[in-house]
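Trainee: coordinates only, sequence not included:
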């Protein structure tokens, strides 16, 4: 999960059956730099687990799925211990340590995972650590439904720049707007290209560069990064979490 670390576990309580104010307060914690994919100590997850203790949650049943939506593991019992067993299985399956490259190609996973950019953004977030600073990330996602959330579209439309959108996120929170902010932040660190059916102006509004085909996107990336640039491909970008080897060597990974 791109800001709760992992799905499952205490999420059954918060946000699962919690009030809207509680959910909003919890989600506001995604602004913390430690609220990242694969981090069991994400402040969002820790807050969820505090809520589960208050609610006296005493049993969970979680499953781990493969790319074909088949159950490969079931884990049940204590909401911390059972969840950690599932998280470890997910790590073994989907966490990959890589040498960051100049160009990264990430696929959102096809229908229905790429119906809109709101959903497809997860594949971009999973790929960010595979790209060198200033590198290019190409996201393949049809996005036939466009952005997929009114607040997402409004925040992107109202932003005068990526910096403006990210600064707004630092002082106010609105669910949906966070997607625009995350894309804005990523565009300040990497050159983003979206291969989709979205209109050019909508893509550019979301701080990304539009391309109609992968060939076109690769040509754009190589023109920027050099014809001999290293490339990494993530065919299951919605599932695979890339972790830079250099980052892990310095202890900044979860």
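Mentor: That came through fine. Fair warning: this is a prediction, and the values are worked out from it, not measured in the lab.

Trainee: going by C-alpha atoms from here, please, whenever you check contacts or count neighbours.
Mentor: Noted.

Trainee: what's the spacing between the nearest residue to residue 2 once chain neighbours are set aside and residue 129?
Mentor: Leaving aside its sequence neighbours, residue 2 sits nearest to residue 37 (CA to CA, 6 or more residues apart in numbering; 4.2 Å). Remark: distance between residue 37 and residue 129 (CA to CA, to the nearest Å) = 11 Å.

Trainee: go on, residue 31?
Mentor: 18 Å.

Trainee: longest strand anywhere in this protein?
Mentor: strand 131-140 (DSSP state E).

Trainee: how about the strands of the protein, start to end?
Mentor: Going by DSSP E, the chain shows strands at 60-65, 71-77, 95-98, 101-107, 131-140, 191-195, 209-211, 231-234, 241-244.

Trainee: would you turn those into CSV with distance to residue 49 and mean neighbour count?
Mentor: Conversion of these to CSV gives the following (distance: least, CA to CA, whole Å; neighbours: other CA atoms under 10 Å):
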stretch, distance to residue 49, mean neighbour count
strand 60-65, 13, 16
strand 71-77, 15, 14
strand 95-98, 23, 16
strand 101-107, 32, 24
strand 131-140, 32, 24
strand 191-195, 35, 25
strand 209-211, 39, 22
strand 231-234, 32, 18
strand 241-244, 23, 24
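
Trainee: closest to residue 5 out of the ones you listed?
Mentor: With CA to CA, the closest approach to residue 5 among the strands of the chain belongs to strand 241-244: 11.0 Å.

Trainee: which residues are in contact with that closest one?
Mentor: Contacts with strand 241-244, where a contact means CA atoms under 8 Å, 6 or more residues apart in numbering, come from 37-38, 94-100, 126-130, 253.

Trainee: next one: stretch 146-155
Mentor: 115-119, 165, 174-181, 198.

Trainee: and if you look at stretch 38-49?
Mentor: 1-6, 10-11, 13-15, 26-27, 29-30, 32, 34-36, 80, 91, 241, 253-254.

Trainee: can you tell me which of these are buried?
Mentor: Among these, those scoring as buried are 1-6, 10-11, 13-15, 26-27, 29-30, 34-36, 80, 241 (criterion: 16 or more other CA atoms under 10 Å).

Trainee: can you flag which of these belong to helices?
Mentor: 26, 27 (DSSP state H).

Trainee: which helices and strands does the longest strand of the chain pack with?
Mentor: Applying 3 or more CA pairs under 8 Å, 6 or more residues apart in numbering; DSSP states H and E, we find strand 131-140 packed against strand 101-107, helix 117-127, helix 177-189, strand 191-195, helix 214-225.

Trainee: and the first one, what does it pack against?
Mentor: Using 3+ CA pairs under 8 Å, 6+ apart as the contact test, the elements touching strand 101-107 are helix 117-127, strand 131-140, helix 214-225, strand 231-234.

Trainee: now the angle from that strand to helix 214-225?
Mentor: 160 degrees (axes from the mean of the first three to the mean of the last three CA atoms, to 10 degrees).

Trainee: use this one as the comparison:
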């Protein structure tokens, strides 16, 4: 539909390009591009990865002082259209809107400075915390300064299909989609479970996000058992800001999880991963703190042995896009 309208307005194929707004995540290959865009687009239009380490241009600063450097190709375009989705997000409350710009097409130092903003006031960030969110404010300022002209956003269901669609100015699509998303992605507030199963489905290669549900829903006092499902054969996404890039170091915001971290949060952590590797838990815990298995029957056997009779159980269908609503919401 977007391409149809652009061509109807007189634009040629060589005037249109696609740019993956991956921020500090690893680059896409063309297999991923064909899955996302289809063969027709990949074979007829230029498709570029974003490189946060070079070929960026300075645009200015946000009101709080974040230095804004953006993708050179993006900034050279006369018409800037963003296409993305809105899901609950650990920093900006709900993704979507101008998050496609910051950190999406930003330079690495800009991205680092952006993530520093969470330390100003943690109470004004977090999953589902959209209103008065200090990090969303940074995104909005960046969207204005970058000159994003039009935004298409959507909510997705548990099968990854479009459930609601929004199009227009980025602030409007983000606000409306986030308001609907509070109900669409929200899980009623309950706690005190013996067992919590949190599935990293929509963002399987960012499974650490789903860990938060284990912490929030389990019994307090590190009593319960958490099960994290991380079925991502390609591994966890490379992240130049948060993930490890060596034996004891990583990106600017990498925080090594020493052994003994998980026992402070729960009695036991079981991770279901059919294709594990030695670094996939670097955002979660030390490898010695988790019991990694490859099949669901193995998980069930461990749980049945630990809880031979009754147990209070919560299952989170997608711990990477949903969020726990506040009490009384």
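Mentor: Perfect, I can see it now. No experiment lies behind these values; they were computed from the predicted model shown.

Trainee: overlay them and tell me the TM-score.
Mentor: The TM-score (TM-score structural alignment, normalised by the length of the first structure) is 0.70; 226 aligned residues with a CA RMSD of 3.6 Å.

Trainee: still on that earlier bit, how about the helices and strands packed on strand 101-107 of the first structure in a markdown table, adding distance to residue 109 of the first structure?
Mentor: As requested, those are exported to a markdown table (distance: least, CA to CA, whole Å):
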| stretch | distance to residue 109 of the first structure |
| --- | --- |
| helix 117-127 | 8 |
| strand 131-140 | 8 |
| helix 214-225 | 15 |
| strand 231-234 | 10 |
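
Trainee: and these: which comes nearest residue 76 of the first structure?
Mentor: Proximity to residue 76 of the first structure (CA to CA) singles out helix 117-127 among those, at 27.0 Å.

Trainee: need the residues that contact that closest one.
Mentor: Contacts of helix 117-127 of the first structure (CA under 8 Å, 6+ apart): 2, 37, 104, 106-108, 113-114, 137, 139, 141, 143, 146-149, 152, 179, 183, 234, 236-242.

Trainee: at 7 Å instead, please
Mentor: 2, 106-108, 113-114, 139, 141, 143, 146-149, 179, 237-238, 240-242 (CA atoms under 7 Å, 6 or more residues apart in numbering).

Trainee: tally of neighbours for the closest residue to residue 170 of the first structure other than its chain neighbours?
Mentor: For residue 170 of the first structure, ignoring the flanking residues on the chain, the nearest one in space by CA to CA, 6+ apart is residue 31 at 7.1 Å. Residue 31 of the first structure has 20 neighbours, counted by other CA atoms under 10 Å.

Trainee: relative to residue 219 of the first structure, how far out is residue 31 of the first structure?
Mentor: 35 Å.

Trainee: also residue 93 of the first structure?
Mentor: 32 Å.

Trainee: can you check residue 236 of the first structure too?
Mentor: To residue 219 of the first structure, residue 236 of the first structure is 22 Å away according to CA to CA.

Trainee: which one's more surrounded, those two?
Mentor: The neighbour comparison of residue 236 of the first structure against residue 219 (other CA under 10 Å) goes to residue 236, with 17 against 14.

Trainee: could you find the closest non-adjacent residue to the residue nearest to the spatial centre of the second structure?
Mentor: Closest to where the C-alpha atoms of the second structure average out (CA atoms, centre = their mean) is residue 89, at 6.0 Å. Once flanking residues are discounted, residue 89 of the second structure sits nearest to residue 127: 5.0 Å by CA to CA, 6+ apart.

Trainee: could you identify the residue of the first structure that aligns with the one you found?
Mentor: Using TM-score structural alignment, the partner of residue 127 of the second structure in the first structure is residue 37.

Trainee: how near is the counterpart of residue 162 of the second structure in the first structure to residue 104 of the first structure?
Mentor: Correspondence of residue 162 of the second structure to the first structure, assessed by TM-score structural alignment: residue 71. Residue 71 of the first structure is 29 Å from residue 104 of the first structure, where distance means CA to CA.

Trainee: same check on residue 83 of the first structure?
Mentor: In this view, residue 83 of the first structure and residue 104 of the first structure are 31 Å apart by CA to CA.

Trainee: also residue 138 of the first structure?
Mentor: Here the criterion is CA to CA. By it, residue 138 of the first structure lies 6 Å from residue 104 of the first structure.

Trainee: one more: residue 97 of the first structure?
Mentor: Taken as CA to CA, the span from residue 97 of the first structure to residue 104 of the first structure is 14 Å.

Trainee: my read: residue 170 of the second structure touches residue 99, true?
Mentor: No. Using CA atoms under 7 Å, residue 170 of the second structure is not in contact with residue 99, being 9.7 Å away.

Trainee: right, and residue 90 of the second structure touches residue 127 too?
Mentor: Yes. The criterion here is CA under 7 Å, and residue 90 of the second structure meets it with residue 127 at 4.4 Å.

Trainee: in this structure residue 94 of the first structure contacts residue 236, no?
Mentor: No. Look at residue 94 of the first structure against residue 236 with CA under 7 Å: they stay out of range, at 9.3 Å.

Trainee: can you report how many residues lie near the residue in the first structure that residue 107 of the second structure lines up against?
Mentor: Aligned counterpart of residue 107 of the second structure in the first structure: residue 19 (TM-score structural alignment). Residue 19 of the first structure sits with 10 neighbouring residues when counted by other CA under 10 Å.

Trainee: OK, contacts around residue 19 of the first structure?
Mentor: Applying CA under 7 Å, 6+ apart to residue 19 of the first structure gives no contacts.

Trainee: apart from its neighbours in sequence, what residue is nearest the alignment partner in the first structure of residue 324 of the second structure?
Mentor: The equivalent of residue 324 of the second structure in the first structure is residue 242 (alignment by TM-score structural alignment). Spatial nearest neighbour of residue 242 of the first structure, chain neighbours left out: residue 96 (5.0 Å); criterion: CA to CA, 6+ apart.

Trainee: show me what that neighbour aligns to in the second structure.
Mentor: By TM-score structural alignment, residue 96 of the first structure lines up with residue 187.

Trainee: how far away is that match from residue 149 of the second structure?
Mentor: 34 Å.

Trainee: ditto for residue 175 of the second structure
Mentor: 16 Å.

Trainee: could you do residue 107 of the second structure as well?
Mentor: 20 Å.
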